[in-house]
Each structure stands twice: as C-alpha cells, then as structure tokens.
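K.L.:
what follows is a protein structure lacking sequence information:
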C-alpha cells in the first residue's frame, strides 16, 4: 500500500508543473479568443512612397492593410525598421513610432485577441537582425488597441529564449491590454534574451 501511495504522489508531483501553467478562465476572462489575418504589403494600399521624402534613403514607404473585419493596419518601413499600428487614426497612435532598436522585419501572420468578438490587442512576431550576417532573432510584440492615443506596444517576449512565448504573449494581452499607460516602455516578459 505504501508503494502505491508513493507512486501516486510521484505522478501528481510530475503533473503539477504542467497543471500550474494551464490557462485558467475566470469569469472576467470569458469570451477571449483569437483570430488571424495576414500582412501582405502587395495586397495593401501604399499611401506614402519613398519618392519625394527628404531623407529618401531611409524611408521605405507606408501602407494601410485590412485587418480583422476591415480594421485598418498601418505598416511603415524606415531606416530598415518596421512600424505597425492599428485603428482609424493608426498613423497618429504611439504604436506608429515604436519599433525594435535593431534592423527588423515583421511576420505576415497577425494574431488578434478578441473579447466577445471585439479586438482589444494584437500579437505580431518581429525578426530583429542580430549581427552583420543573416542571423535574426524572434520577438513577439503585444499591442493594445485603444483608439485615441492608447494604441501602443505593451509587451515584448523573446520567442527564442522562452519556449512558451505564445502563451506568455496571450497572457500579457489578456491581462494588460486596456490599462497600459503608453507613456511607459513596453514590459519585457519572461526570459529577456536579446531584449536585455
């Protein structure tokens, strides 16, 4: 009988770390889901091109893409860095001026976090350059959607330094979006990795 109890305890303890990280849906978190759209610049409307810009060599252009249910997605490239913002006045939101310090590009797949079908945050993978060669990192950036000056990056997660980066990004979106002060720098979540 003692052997059985010991084995049962070992099974429980082995499962406990996994159980501790399973998402718990509280009454306040009910109705949270994800939907996905693509950022494909060839299918977007370019409204600003490098021609005629004073610093022609540093500005690559600006586009408006269609996001979740037509929500505007602003994408710009300048000095080999990307800028992504959202909403009807996306170009005026703080997110339109936020990027990573290294040269970077963004992934095509954009995750929208929805509460009862209404988008409140996005998660997008960015690829910062790590050196002079072709090596890149992978960073998930969470942006809260608060039109009128509150659309900004709220969290960054090094996806190579954190095996559960997608889970961390969703947790950050679900718990922080809507209350984050855009005057602050985005929080670094988990192991900072290259974000150090």
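P.N.:
Structure's in. What do you need? Given the structure is predicted, the values throughout are model-derived calculations rather than measurements.
K.L.:
C-alpha from now on. contacts and neighbour counts both.
P.N.:
Will do.
K.L.:
which parts of the chain are strands?
P.N.:
32-38, 45-48, 59-66, 72-78, 81-86, 104-115, 118-128, 139-144, 152-158, 187-188 (DSSP state E).
K.L.:
put together JSON lines for those, with mean neighbour count and distance to residue 194 on each row.
P.N.:
Shown next, in JSON lines, are the strands of the chain (neighbours: other CA atoms under 10 Å; distance: least, CA to CA, whole Å):
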{"stretch": "strand 32-38", "mean neighbour count": "15", "distance to residue 194": "26"}
{"stretch": "strand 45-48", "mean neighbour count": "13", "distance to residue 194": "32"}
{"stretch": "strand 59-66", "mean neighbour count": "20", "distance to residue 194": "26"}
{"stretch": "strand 72-78", "mean neighbour count": "22", "distance to residue 194": "22"}
{"stretch": "strand 81-86", "mean neighbour count": "25", "distance to residue 194": "17"}
{"stretch": "strand 104-115", "mean neighbour count": "19", "distance to residue 194": "13"}
{"stretch": "strand 118-128", "mean neighbour count": "22", "distance to residue 194": "9"}
{"stretch": "strand 139-144", "mean neighbour count": "27", "distance to residue 194": "9"}
{"stretch": "strand 152-158", "mean neighbour count": "27", "distance to residue 194": "7"}
{"stretch": "strand 187-188", "mean neighbour count": "16", "distance to residue 194": "10"}
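K.L.:
second one coming, line it up with the first:
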C-alpha cells in the first residue's frame, strides 16, 4: 500500500462514518411499564402476606414480581420453577419498586439486562405521615431458556449520583453477560448515601 492509500485509510478510520458504524453496535434501551393490575397471580398467602405475580415485560419476556412483609422483589425472563418459587432479592427496610423498566438490548436486539428503580424507606424515620425514601437503580440479569435464572448484578444510588442512569446502563452492558446467579456477588457502583438501604438476597443456588 502506497502512502496515499495509507493516509486515506487513516482518515476513514477516524471519520464520523466510522465512528457511527462503531456506535451502531452499542447497546440500546427499550422501556416498558409494569401494570400490577394486569398481572396474573401465581401464588398468594394470607399469612405474611405474600404474593407472586406474572407480568408482561418486553415482547415475550415476562416479569416476575413478588411482595412479602412490605418488601418487593423482581426478576425477568423465562425463570425456572425453582427461581419463581424461591428467589427473593430486596432491601432490609420496607420498599417498593417503580413501574418503569429499562431493558438493555444487545447487538441482536435481545435484552441482556433490566434496570428498575427501588424506593427504600428510611428505617430511622419516625414520622409515619412523611416517610423519607432512598432511590436505588437495581440492575438485573434477564433469564434465558438455556439459563433460566435472573438476579441482581449491581446497585446505583440514584440520589447520590447525578449520572445514575448512565452508570446503571454501564453496569448492565459490562457486567450482566458474565454474571452467574448464586456465585457472582452484586456490587454498589458510584457514591452510596445513607438512604440506600442494605440489600437482602435469597437465591436457591447461592454459594455462601
């Protein structure tokens, strides 16, 4: 290759078109709204009380919602029966989830992770009429038919990090694919404030 062609190749490699081609392979987001009133009840116990719901998610991927003792858990994709029945990841303080779910789509358009917002009550709050809540973005894996498990990958304190959504997407894109439920340990990313709450995990195949 002569000098002219070398220079032209270098210009193309750094051109906007080349940059756009690279960016085209970056993960994208899709959004769904979970509607608890439209979910199907899979199990319900008055003692507790507790409930497990099957909800619509992204395309044909379901969302499994659980609530017990004023704490909520959520998982995504075609879960195994063991995970549907037994898995529960939440926070120690009373909490509830937001309805909006962000799905991070890989190059094939298939979700590789899901992001949801948890509202975590301040356990030190004594005024029942004006409860303070922390807000945490929870990044989770999405189950597949080959790997029917879904679990938390990481946490981002949405009140302490001004770029919380971007940070959560980075965690989803970089860590979800290699995360192994029951073996890998979810981590906090960015700053963590006093209202974030302590996570609680129960996974049927967890390694202590």
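P.N.:
Nice, I can see it. No experiment lies behind these values; they were computed from the predicted model shown.
K.L.:
returning to that earlier point: could I get the strands of the first structure as JSON lines with distance to residue 11 of the first structure?
P.N.:
Shown next, in JSON lines, are these (distance: least, CA to CA, whole Å):
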{"stretch": "strand 32-38", "distance to residue 11 of the first structure": "32"}
{"stretch": "strand 45-48", "distance to residue 11 of the first structure": "56"}
{"stretch": "strand 59-66", "distance to residue 11 of the first structure": "49"}
{"stretch": "strand 72-78", "distance to residue 11 of the first structure": "48"}
{"stretch": "strand 81-86", "distance to residue 11 of the first structure": "46"}
{"stretch": "strand 104-115", "distance to residue 11 of the first structure": "35"}
{"stretch": "strand 118-128", "distance to residue 11 of the first structure": "35"}
{"stretch": "strand 139-144", "distance to residue 11 of the first structure": "34"}
{"stretch": "strand 152-158", "distance to residue 11 of the first structure": "32"}
{"stretch": "strand 187-188", "distance to residue 11 of the first structure": "34"}
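K.L.:
right, and these - which one's nearest residue 166 of the first structure?
P.N.:
Nearest to residue 166 of the first structure among these is strand 139-144; the distance by CA to CA comes to 7.7 Å.
K.L.:
which ones are touching residue 44 of the first structure?
P.N.:
63-66 (CA atoms under 8 Å, 6 or more residues apart in numbering).
K.L.:
how about those residues in CSV, adding distance to residue 74 of the first structure?
P.N.:
Compiled in CSV, the contacts of residue 44 of the first structure are given as follows (distance: CA to CA, whole Å):
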residue, distance to residue 74 of the first structure
63, 6
64, 5
65, 6
66, 9
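K.L.:
mind listing what's buried in stretch 178-190 of the second structure?
P.N.:
179-182, 186, 189-190 (16 or more other CA atoms under 10 Å).
K.L.:
farthest-apart pair in those residues, please.
P.N.:
182 and 190 (23.3 Å).
K.L.:
what about residue 28 of the first structure, distance to residue 81 of the first structure?
P.N.:
Distance of residue 28 of the first structure to residue 81 of the first structure, given as CA to CA, to the nearest Å: 37 Å.
K.L.:
please apply the same query to residue 179 of the first structure.
P.N.:
From residue 179 of the first structure over to residue 81 of the first structure the distance is 27 Å, taken as CA to CA.
K.L.:
isn't residue 72 of the second structure up against residue 87?
P.N.:
No - Residue 72 of the second structure is beyond contact range of residue 87, at 11.5 Å (criterion: CA atoms under 8 Å).
K.L.:
contacting residues around the residue nearest to the spatial centre of the second structure?
P.N.:
Most central in the second structure under CA atoms, centre = their mean is residue 139, positioned 2.6 Å from the mean C-alpha point. Applying CA under 8 Å, 6+ apart to residue 139 of the second structure gives the contacts 113-116, 152-155, 168, 171-172.
K.L.:
that one -> the first structure?
P.N.:
Counting by TM-score structural alignment, residue 139 of the second structure corresponds to residue 142 in the first structure.
K.L.:
how close does the closest residue to that match other than its chain neighbours get to residue 20 of the first structure?
P.N.:
Counting by CA to CA, 6 or more residues apart in numbering, residue 142 of the first structure lies nearest to residue 123, which is 4.6 Å off, once chain neighbours are set aside. Applying CA to CA, the value for residue 123 of the first structure to residue 20 of the first structure is 24 Å.
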